[in-house]
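# output the structure for:
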Amino acid sequence: MTPTDSLGFGLLVPTLAEFEPCGLSDLRAAAELGDRSDVDVLWVGDHLMYSAPIHDATVATAVLGALTSRVKVGTNVLQLPLRRPVDVAKSYASISQLTSGRVVLGIGVGGGFEPEWIAAGVSLRDRGARCDEAIDALHWYWNGEERAGRYAVSPGVAIDPPPVGGRVPLWVGGRAGAAVRRAARCDGSLNIWVSPQRCASIREEITDLRDGDIAEFTFGLELLAHVHDDLATARENTRTAISRLNLEPDALEKYTAYGPPEVVAERVLAFVEAGVQHVSFYLPTEGWLPQATRIVDEVIPLVRAARPSLVALEA
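Down below sits the predicted model:
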């Protein structure tokens, strides 16, 4: 990293109610925490249908935007190929206007739950091509360009009111090669289940793809974390959470951060050293608010305190 690199943080709000219910009071509590803390973005996940209850991502983003006054809100990540780009362009232009530009549109190809693709009438085989074109199409609609693609058509009439600044920042989720190439066309990346070493290689790949122009690009990370003062209990709770997500703890535990605040902070700093500029904390256990509060009150200050010496060493 360079001394000019910024460092930001996010919280994934538990609109996926796999571990505990999420109602308006929970969104309000998350909004209050986001506004009063050193958090840059409150993120929400996305599914149209899923094996557990989940709120609509666009609705949840808009509600969080209305409940906040400082922190940004965004999707992490919206399954863009499931939707018509014109609908996405319109919705997020409105959210941008109504929040004074405090929205980030995280996008990805999705594909983890086949029934929602059947319901949407979209072939999983086309999701990559649809996502690639949709990235362009969003700008067609925001700019009022007359264009025609394979899946979308823009008649040359700009969406009005437009997003603040003429566009909504796009961050791309995914760690595969295609996702990295997609991210290089946009404003940021969001990776999960990656090592610091993979984060460093993604940064190098995107830097090369952008011919070194990364001044306005944000390298992001989605990090599953669990804070507990007893390390063994923290590990057990983390592995249980991964299992309840129908994933393999033995394969994925190494990509998480768990333990007392100083241990979690040390893990975060390993990613910062690798070039990550935004760390979003994914806290998939019961008691999201206490976990999020410990992240913002104990973990983030430790990372901030260690950062000046880290930058000095690298300068």
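# alpha carbons only for contacts and neighbour counts from here, please
Will do.
# residue closest to the middle of this structure?
By CA atoms, centre = their mean, the chain has its centre lying nearest to N76, at 3.3 Å.
# what about that one, which SS state?
Look at N76: counting by DSSP: H, G, I helix; E, B strand; the rest coil, its state is strand.
# what of A225?
What three-state DSSP gives for A225 is strand.
# OK, contacts around the residue nearest to the centre of the chain?
Shown in contact with N76 (CA atoms under 8 Å, 6 or more residues apart in numbering): L12, W43, V44, G45, D46, L105, G106, I107, G173, L190.
# please apply the same query to S123.
So S123 contacts W117 (CA under 8 Å, 6+ apart).
# and it, how far is that from D87?
19 Å (CA to CA, to the nearest Å).
# what does P169 give?
Computed as CA to CA, the P169 to D87 distance reads 16 Å.
# these two: which has the busier surroundings?
P169 (19 against 12; other CA atoms under 10 Å).
# I'd say the more buried one and V104 touch.
Yes - counting by CA atoms under 8 Å, V104 is a contact partner of P169 at 5.3 Å.
# now do P81: how many residues are near it, please.
28.
# do the same with the one 5 residues further on
Counted with other CA under 10 Å, the burial measure for V86 works out to 19 neighbours.
# repeat that for A305.
With other CA under 10 Å as criterion, A305 counts 10.
# can you tell me which residues contact it?
Counting by CA under 8 Å, 6+ apart, A305 makes contact with nothing.
# next SSE after the helix of greatest length in the chain?
Taking DSSP state H as the criterion, the chain has its longest helix at helix 127-143. Downstream of helix 127-143, the first helix or strand assigned by DSSP states H and E is strand 146-148.
# now show me the structure for the sequence below, then we'll compare the two:
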Amino acid sequence: MKFGISYGTPYFGVDPDRMAAFARLAEECGFESLYMPEHVALYPGAKLGAYEMPPALPYADPLDCLAFVAAATERLLLGTGVLLLPYHHPVTLAKRLATVDLLSKGRMRLLTVGIGALPGEAAAVGVDFATRGRRTDEAIDVLRLLWAGDEDGVGHDGEFFSFENLVSFPKPYRATSLPIHVGGSSAAAARRAGERGDGYFPGGSLTPAERARQWELARAAAAESGRDPDALEYTRFGSLDMTPERVEELAAEGVTRLVVNTAATDPAEQRAELESFAERHALL
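Next up, the predicted model:
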């Protein structure tokens, strides 16, 4: 099992010293990766389910934060949980992601994308909320096309994006592509993970039976698309108080990575919680 940790800028803030210290602590404790969330824009009345989001929550840009974290650490893999792909143009995003990966020497390897759930956020960037799923599918294809292309350029003519003889450099660090994991707890997200993703990272409040069905749906979609279901990574949220026995149960369900977070805001409390988790699960 691999273990990642999430750094929630809306709750921990964007103080650079604090962010760097948290990332170094995670690395020191043996965590594999650090994840950052994203919201491009909020507005009064924005709701996720029944939760109304305070519009002043400081959602910093996750890729800028991860580049900063990379400079403060040596081995932590960099992840998004999730990056709202339909609200980014894939031509620009391909270069940004490759740049972070190159500067971090190959650590931008846990990009997780979602389609977003706030209609006002889509409207703010001029995206039709109803088409964001199709836009995401096409954007994934465009990212991989650009990363794999050479100096002769590549072309694409799709529903949302179109270009000819386009050249995108720099490339990812010693790679022709970056892994793309798919987040989301809907059936569509599970299918997208199987058809196009390198991994699946469902969130939400699903029952164990629902989670099992979503994972099987992702695997079935991979097989139907001629892809290897066993190559899919399966990431889930965990908790800092989880036991080794619970981790073993999740591993038996196919989970390959657990991402935990801390509610503590005091650095001393964060250290105590992360060190306790690392010791309990033999991360070092």
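# TM value for the aligned chains?
Remark: TM-score between the superposed chains equals 0.82 [TM-score structural alignment, normalised by the length of structure 2]; 259 aligned residues with a CA RMSD of 2.3 Å.
# quick one: what's aligned to D137 of structure 2 in structure 1?
By TM-score structural alignment, D137 of structure 2 lines up with D132 in structure 1.
# against L80 of structure 1, how distant is its match?
9 Å.
# just want to know which of the two has more residues nearby.
L80 (23 against 19).
# what does that one align to in structure 2?
So L80 of structure 1 corresponds to L85, using TM-score structural alignment.
# same check on W43 of structure 1?
Match for W43 of structure 1 (TM-score structural alignment): Y35.
# that's a helix at its match, yeah?
No - read with three-state DSSP, Y35 of structure 2 is strand and lies in no helix.
# isn't it right up against G4?
Yes - with contacts counted by CA under 8 Å, Y35 of structure 2 reaches G4, the gap being 7.2 Å.
# residue ranges of the helices in structure 2, please?
Using DSSP H, the helices assigned to structure 2 run over residues 9-12, 16-28, 62-72, 90-103, 119-124, 132-148, 187-196, 208-224, 244-252, 267-280.
# can you say which of these is packed in most?
Among the helices of structure 2, helix 187-196 has the highest mean neighbour count (mean count of other CA atoms under 10 Å), at a mean of 23.
# can you put the helices of structure 2 in TSV and add distance to F163 of structure 2?
Converted to TSV, these look like this (distance: least, CA to CA, whole Å):
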stretch	distance to F163 of structure 2
helix 9-12	35
helix 16-28	38
helix 62-72	25
helix 90-103	10
helix 119-124	23
helix 132-148	10
helix 187-196	21
helix 208-224	28
helix 244-252	43
helix 267-280	47
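# quick one: Y7 of structure 2 and E269 of structure 2, what's the gap?
For Y7 of structure 2, the distance to E269 of structure 2 - CA to CA - is 15 Å.
# nope, A189 of structure 2 is what I was after
Applying CA to CA to A189 of structure 2 and E269 of structure 2 gives a distance of 36 Å.
# for I180 of structure 2, see how far away the closest residue to G149 of structure 2 other than its chain neighbours is.
Distance criterion CA to CA, 6 or more residues apart in numbering; nearest residue to G149 of structure 2, sequence neighbours excluded, is V167 at 6.8 Å. The gap separating V167 of structure 2 from I180 of structure 2 is 21 Å, by CA to CA.
# okay, these two: which has more neighbours?
Neighbour count, other CA under 10 Å: between V167 of structure 2 and I180, I180 has more, with 20 against 17.
# wait, that one touches G114, no?
No - I180 of structure 2 is beyond contact range of G114, at 10.6 Å (criterion: CA under 8 Å).
# surely the match of D137 of structure 2 meets A184?
No - using CA under 8 Å, D132 of structure 1 makes no contact with A184, being 11.7 Å away.
# chain center to the longest helix of structure 1: distance?
19 Å (CA atoms, centre = their mean, to the nearest Å).
# and R203 of structure 1, what is it in contact with?
Per CA under 8 Å, 6+ apart, neighbours of R203 of structure 1: F219, G275.
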